[in-house]
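**Student:** sequence and predicted structure are below.
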Amino acid sequence: MDLVSSQICKTGDIGIYNNLFGGKMLAWLDEAGGTYSASICCTPYMITLKMDEVVFKKPVKVNDHIRIYGEVSRMGNSSLTINLEARRFNFSSHK
């Protein structure tokens, strides 16, 4: 998988349980997917048709570093299917 994007979870990104808002993660994934698709197809005119499955495995806390990786799953004449994966890294605990 290719490194597509990275983000740092900031205090404005968290909810009442001190975890990253799921919607914020979805926005990061959507933006990363759009830019990755645009670079693969050499055009800025890409849209997200759908997200098949999103599984939130572990909470993201303030100052966690999120790295988003992507790979092309299928390429058609007028469509592109990609897989994205977000991985969490905490600088203080090195996990």
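**Tutor:** Happy to help now that I have it.

**Student:** CA only for contacts and neighbour counts going forward, please
**Tutor:** Noted.

**Student:** let me see the contact set for Asp2.
**Tutor:** Going by C-alpha atoms under 8 Å, 6 or more residues apart in numbering, Asp2 touches 69-71.

**Student:** okay, pairing it with this:
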Amino acid sequence: MKFHSRKWVKPEDLNANGTLFGGKVLAWIDEEAALYSIVQLENKKVVTKYMSEINFMSNAQKGDIIEIGIEVVKFGTTSITLNCEVRNKMTHESIVTVDNIIMVNLDDMGNPKPHGKTKVEYVKDRLAKKEKEVSG
């Protein structure tokens, strides 16, 4: 799993118990899944269809740095299925896991649209391919 982003747990991210609020971390997960899917599917119109069971395994405190990891489980015709782990950056202790997040690729009318992707692609490889096509 690749960890793509980090968040610093601030006072406004805490619940009444003084630990990271579950709703805040879920918003971060949803945003990370959307960003990852947009890059993979090369389309800005991607929405969350489904999130499986969310497993809160430990907490995070004010001042902790957490990181969010995403990996592809599978590519569907119009969707991409991901899993996610949020962990403490310093200790690597898991805070939250989500086994399945289904993101759907949409057309301009908001309908599911086939994306034609079958494997993870990296932006650096796409850029190298385009550069090669331009140079000959």
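**Tutor:** Noted; the coordinates are in hand. Quick caveat, the model's predicted, so the values are computed rather than measured.

**Student:** shared with the second structure, which of the contacts of Asp2 of the first structure?
**Tutor:** Of these, the contacts whose aligned counterparts also meet in the second structure (both residues aligned by TM-score structural alignment, their matches' C-alpha atoms under 8 Å) are 69-71.

**Student:** the contacts of Asp2 of the first structure in strands, which ones?
**Tutor:** Secondary-structure check on these using DSSP state E: residues within strands are 69-71.

**Student:** which ones are touching Leu35 of the second structure?
**Tutor:** Leu35 of the second structure makes no contacts at all, as judged by C-alpha under 8 Å, 6+ apart.

**Student:** actually Ala27 of the second structure, not the one I wrote
**Tutor:** Under the criterion of C-alpha under 8 Å, 6+ apart, Ala27 of the second structure has no neighbours.

**Student:** so which helix or strand takes in it?
**Tutor:** Counting by DSSP states H and E, the element that carries Ala27 of the second structure is helix 22-41.

**Student:** report the mean deviation for that helix after fitting onto the first structure.
**Tutor:** Following superposition, helix 22-41 of the second structure is found to deviate from the first structure by 0.4 Å on average (mean C-alpha distance after the TM-score superposition for the first structure).

**Student:** what about Ile101 of the second structure, neighbour count?
**Tutor:** Using other C-alpha atoms under 10 Å, Ile101 of the second structure has 24 other residues around it.

**Student:** what do you get for Ile68 of the first structure?
**Tutor:** By other C-alpha under 10 Å, the residues close to Ile68 of the first structure number 21.

**Student:** cool, and Lys132 of the second structure?
**Tutor:** Other residues within reach of Lys132 of the second structure by the criterion other C-alpha under 10 Å amount to 10.
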